[in-house]
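Chemist: what follows is a protein structure lacking sequence information:
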């Protein structure tokens, strides 16, 4: 059996997502997506962060869109591809990413 969450995938409204993330205001809920921007000293540190997020995503078995841009900026964008909107998996992934960052 694969490791990861086994919780049933449940749709979440933007309002429910914003409420669940109220203690993490850096994450922006925008319609059917949630995103956060990060800035690093350099490209190498940005890439190391992306690799840490990838490990967390594999554990949760839910994968974000990740964009490295302008040398040292990273945008993490999360939504549920299967539901074409937000789900409880998005919230679980964000909380796992935050734990992985030590926050």
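Modeler: Arrived safely, thanks for sending. On a predicted model such as this, the values are computed, not experimentally measured, just so you know.

Chemist: please make it C-alpha for all contacts and neighbour counts, starting now.
Modeler: OK.

Chemist: what is the longest helix along the chain packed up against?
Modeler: Counting residues, the longest helix found in the chain (DSSP state H) is helix 43-60. The contact analysis (3 or more C-alpha pairs under 8 Å, 6 or more residues apart in numbering; DSSP states H and E) places helix 43-60 against strand 65-69, strand 73-78, helix 88-100.

Chemist: tell me the angle the last one makes with helix 43-60.
Modeler: Using axes from the mean of the first three to the mean of the last three C-alpha atoms, to 10 degrees, the direction of helix 88-100 lies 130 degrees away from that of helix 43-60.

Chemist: what sits up against helix 88-100?
Modeler: 9-12, 17, 20-21, 52-53, 56-57, 60, 62, 78-80 (C-alpha atoms under 8 Å, 6 or more residues apart in numbering).

Chemist: then this one, side by side with the first:
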């Protein structure tokens, strides 16, 4: 899958919860407690496995999750990253 151009990336990020971080997109989420954060991570993991496209997941603090997406095999961002980001958005509270 081809990498997206800079303008395509900017357009897809506009008005959303994801932000650019180098050759990746990142979203930070906060949950009411640790259990809710881990339940979200479990949902993300199941979706990522179904899509065979896996984010970096950081659980920090006691209720925060950071998701980072990039297509490592392409060395940057592709449409697959944004499609999966939308799926993760649908899983978020």
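Modeler: Thanks, I have the structure now. These numbers come from a predicted model, not from an experiment.

Chemist: and the TM-score between them?
Modeler: A TM-score of 0.88 describes the superposed chains when it is computed by TM-score structural alignment, normalised by the length of structure 2; 93 aligned residues with a C-alpha RMSD of 1.6 Å.

Chemist: buried set for the longest helix of structure 1?
Modeler: 43, 46-47, 50, 53-54, 56-57, 59-60 (16 or more other C-alpha atoms under 10 Å).

Chemist: looking at the contacts of helix 88-100 of structure 1, which one is closest to residue 68 of structure 1?
Modeler: residue 53 (12.6 Å; C-alpha to C-alpha).

Chemist: go ahead and confirm residue 12 of structure 1 touches residue 87.
Modeler: Yes - counting by C-alpha atoms under 8 Å, residue 12 of structure 1 touches residue 87, with 4.7 Å between them.

Chemist: excluding chain neighbours, what is closest to the counterpart of residue 64 of structure 1 in structure 2?
Modeler: Matched across to structure 2, residue 64 of structure 1 falls on residue 55, judged by TM-score structural alignment. Distances taken as C-alpha to C-alpha, 6 or more residues apart in numbering place residue 69 nearest to residue 55 of structure 2, at 4.9 Å, with adjacent residues excluded.

Chemist: what does the one you found correspond to in structure 1?
Modeler: Looks like residue 69 of structure 2 aligns to residue 78 there (TM-score structural alignment).

Chemist: okay, now that match: neighbour count?
Modeler: As a burial measure, residue 78 of structure 1 scores 26 neighbours (other C-alpha atoms under 10 Å).

Chemist: so it is in contact with residue 37, correct?
Modeler: No - using C-alpha under 8 Å, residue 78 of structure 1 is not in contact with residue 37; the gap is 11.8 Å.
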